[in-house]
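1. Sequence first, predicted model second:
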Amino acid sequence: METEEKINTQELGEKIVKVLKTIYDPEIPVDIYELGLIYDVFVNEDYEVKVIMTLTTPNCPVAESLPQEVRDKVASLKMVKDAEVELTFDPAWSQELMSEEAKLELGML
């Protein structure tokens, strides 16, 4: 049973990442996952999800709506019982957090 739990939470983690890759920063044509805005995703055995994320700047125009969109999209996944988003600016986001794919897309490589 325990192995099944691990597979399910891992599988759910992968689904969460897929959903996060559908959310874009409105100012940068790259999804928030590839941008490095997602710092961590936790899934407990009750399928409650906590996403720790940041924004490109604290006064980002989507400071209110982006975390809400992340919460709503993650919560809409069938296996997710509840979703919470924690916004942090420690450490502050920097371009080093972007994936190679994001840097390539933005012409930074």
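-> Yep, that arrived. Numbers count the residues shown, from 1 in each chain.

2. Please make it C-alpha for all contacts and neighbour counts, starting now.
-> Fine.

3. Any idea which residue is closest to the centre of the chain?
-> Geometric centre of the chain, nearest residue: Ile38, 4.1 Å, by CA atoms, centre = their mean.

4. Tell me how many other residues surround Phe42.
-> By other CA atoms under 10 Å, the residues close to Phe42 number 14.

5. Run the chain-centre distance for the host helix or strand of it.
-> Taking DSSP states H and E as the criterion, Phe42 maps to strand 38-43. In this view, strand 38-43 has its centroid 7 Å away from the chain centroid, taken as CA atoms, centre = their mean, to the nearest Å.

6. Stretch 92-105 now?
-> Distance of stretch 92-105 from the chain centroid (CA atoms, centre = their mean) equals 14 Å.

7. Give me the neighbour count for the nearest residue in space to Val43 that is not next to it in sequence.
-> Leaving out its chain neighbours, the residue that sits closest to Val43 by CA to CA, 6 or more residues apart in numbering is Val49, at 4.6 Å. Residues lying near Val49 (other CA under 10 Å) number 24.

8. how near is Val49 to Trp93?
-> Here Val49 is placed at a distance of 22 Å from Trp93 (CA to CA, to the nearest Å).

9. take a look at this one as well, against the first:
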Amino acid sequence: MTETTNLPDWKANSSHPELAGKIRDALRKVKDPEIGSDVIQLGLVRDIEISENNVIITMILTTPYCPYGPAMLESARRIAEEESGKSTTIIYGSEVWDQSMMEDPTSFNWGLF
């Protein structure tokens, strides 16, 4: 059994919990090609807001200079839009990523030790 420890409290979890769950599951398809984990596992999706007509997703990257960043953000936007059926916008957040933001920070082997 995997314990999740640092899940962000998305606004959509209280306003549209079912759709937020579907979007979360769909976003697991978006992988960071350098790390091999998905954007949910890494904790890169910091917030999701859902209104009648649109979805706004706030995301960060593991590093601001990630060469795959633009492609990952666009892939997340497209997948969320397909899943929700609503126009979707990605906002690049200002938080600095660290390993504690991961869904389960204790389960990832960085290969550093």
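-> Sure thing, it's come through. None of these values were measured; they are calculated from a predicted model.

10. if we can go back for a sec, could you name the helices and strands sitting against the strand holding Phe42 of structure 1?
-> helix 2-20, strand 48-53 (3 or more CA pairs under 8 Å, 6 or more residues apart in numbering; DSSP states H and E).

11. about what we covered before: now which residue in structure 2 aligns to the residue nearest to Val43 of structure 1?
-> When structure 2 is aligned by TM-score structural alignment, the residue opposite Val49 of structure 1 is Val55.

12. try Val30 of structure 1
-> Mapped onto structure 2 by TM-score structural alignment, Val30 of structure 1 lines up with Ser37.

13. ok, the residue mapped onto Leu27 of structure 2 from structure 1 - contacts?
-> Leu27 of structure 2 maps onto Leu20 in structure 1 when the alignment is built from TM-score structural alignment. By CA atoms under 8 Å, 6 or more residues apart in numbering, the contact set of Leu20 of structure 1 is Asp31, Ile32, Tyr33, Val70, Lys73, Val74.

14. So which of the residues you listed belong to helices?
-> Among the contacts of Leu20 of structure 1, the residues falling in helices (DSSP state H) are Ile32, Tyr33, Val70, Lys73, Val74.

15. In PyMOL, how would I select just the buried ones from these?
-> To isolate the buried ones among those in PyMOL, judged by 16 or more other CA atoms under 10 Å, type:
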select buried, resi 32+33+70+73+74
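
16. Closest one to Glu11 of structure 1 out of the ones in helices among the contacts of Leu20 of structure 1, please.
-> In terms of CA to CA, no member of those lies closer to Glu11 of structure 1 than Val74, at 13.5 Å.

17. aligned partner of the closest one in structure 2?
-> Using TM-score structural alignment as the criterion, Val74 of structure 1 maps onto Ala80 of structure 2.

18. Leaving out chain neighbours, which residue sits closest to that match?
-> Counting by CA to CA, 6+ apart, Ala80 of structure 2 lies nearest to Ile23, which is 5.7 Å off, once chain neighbours are set aside.

19. separation between the one you found and Glu95 of structure 2?
-> According to CA to CA, Ile23 of structure 2 stands 21 Å off from Glu95 of structure 2.

20. So which of the two has more stuff around it?
-> Shown here are Ile23 of structure 2 and Glu95; by other CA under 10 Å, Ile23 has more neighbours (20 against 11).

21. dump the residue contacts of the more buried one.
-> Counting by CA under 8 Å, 6+ apart, Ile23 of structure 2 touches Ala80, Glu83, Ser84.
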